[in-house]
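Participant: coordinates only, sequence not included:
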């Protein structure tokens, strides 16, 4: 009984802090990685907004693709996520070239000026 109470309490506390279960993150990663044109899913961030999930997904694509092709891949990732996860409210899909994917790609151009926090343009 104590194990059940602990697991239930942990799930409720995580949800109160907008935390997302690792299984949900993995489900998002898996659905996005199956889309043709996605070579890697470099980052998944999600949070609960009420009873619905909002996600941000970084995908890596062939660097030789056009912007239109990359946009089509992102649109299909979003479409597949909405079909595979009934509790997903929406997703922002960020496309990077495969060799420069994820947060590291954006840290390269990060800088700070005029008292602003570290950022990139």
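Facilitator: Perfect, I can see it now. Here the structure is a predicted model, which means the values were calculated and not measured. Residues are numbered from 1 along each chain as shown.
Participant: Every contact and neighbour count from this point should use C-alpha atoms.
Facilitator: Will do.
Participant: wait, is residue 38 part of a helix?
Facilitator: No. Residue 38: not assigned to a helix; according to DSSP: H, G, I helix; E, B strand; the rest coil it is coil.
Participant: Put this next to the previous one:
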């Protein structure tokens, strides 16, 4: 879902996510404008054998990278999960 977001911002966000150490893929990325603020909700894949603390650290790094690389981004909620082959 893009809500009128410039495709260049979407590309920049995807690059920032995929360049995050520990992120091995992305399932989805939602960017939307709420007023004059941009909000992001990515879902990324990490190694399913990682402990919760390591997965949380990767999510935090992904959030930091998004905020640094995407202008006007004020709110980020990163969802983390294993690749489908490792799921359950």
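Facilitator: Arrived safely. Note that this is a predicted model, so its numbers are computed, not measured.
Participant: What would you report as the TM-score here?
Facilitator: Once the chains are overlaid, their TM-score stands at 0.86 when taken by TM-score structural alignment, normalised by the length of the second structure; 85 aligned residues with a CA RMSD of 1.7 Å.
Participant: And the helices in the second structure, which stretches?
Facilitator: 7-18, 52-69 (DSSP state H).
Participant: buried residues in the longest one?
Facilitator: What that stands for is helix 52-69 of the second structure. 55, 58, 59, 60, 61, 62, 63, 65, 66, 67 (16 or more other CA atoms under 10 Å).
Participant: Also the first one?
Facilitator: Judged by neighbour count (16+ other CA under 10 Å), helix 7-18 of the second structure contains these buried residues: 10, 13, 14, 16, 17, 18.
Participant: okay, and that helix goes to which residues in the first structure?
Facilitator: Counting by TM-score structural alignment, helix 7-18 of the second structure falls onto residues 22-33 of the first structure.
Participant: Identify the residue nearest the geometric centre of the second structure.
Facilitator: Nearest residue to the geometric centre of the second structure (CA atoms, centre = their mean): residue 42, 3.6 Å.
Participant: what about residue 52 of the second structure, distance to residue 10 of the second structure?
Facilitator: 28 Å (CA to CA, to the nearest Å).
Participant: If you could redo that for residue 25 of the second structure, that was the one I meant.
Facilitator: From residue 25 of the second structure to residue 10 of the second structure the distance is 16 Å (CA to CA).
Participant: Give the aligned equivalent of residue 60 of the first structure in the second structure.
Facilitator: So residue 60 of the first structure corresponds to residue 45, using TM-score structural alignment.
Participant: what residues are up against the residue nearest to residue 38 of the second structure when sequence neighbours are not counted?
Facilitator: Among residues not flanking residue 38 of the second structure along the chain, residue 73 sits closest, at 4.5 Å (CA to CA, 6 or more residues apart in numbering). Residue 73 of the second structure makes contacts with 37, 38, 39, 40, 66, 67, as judged by CA atoms under 8 Å, 6 or more residues apart in numbering.
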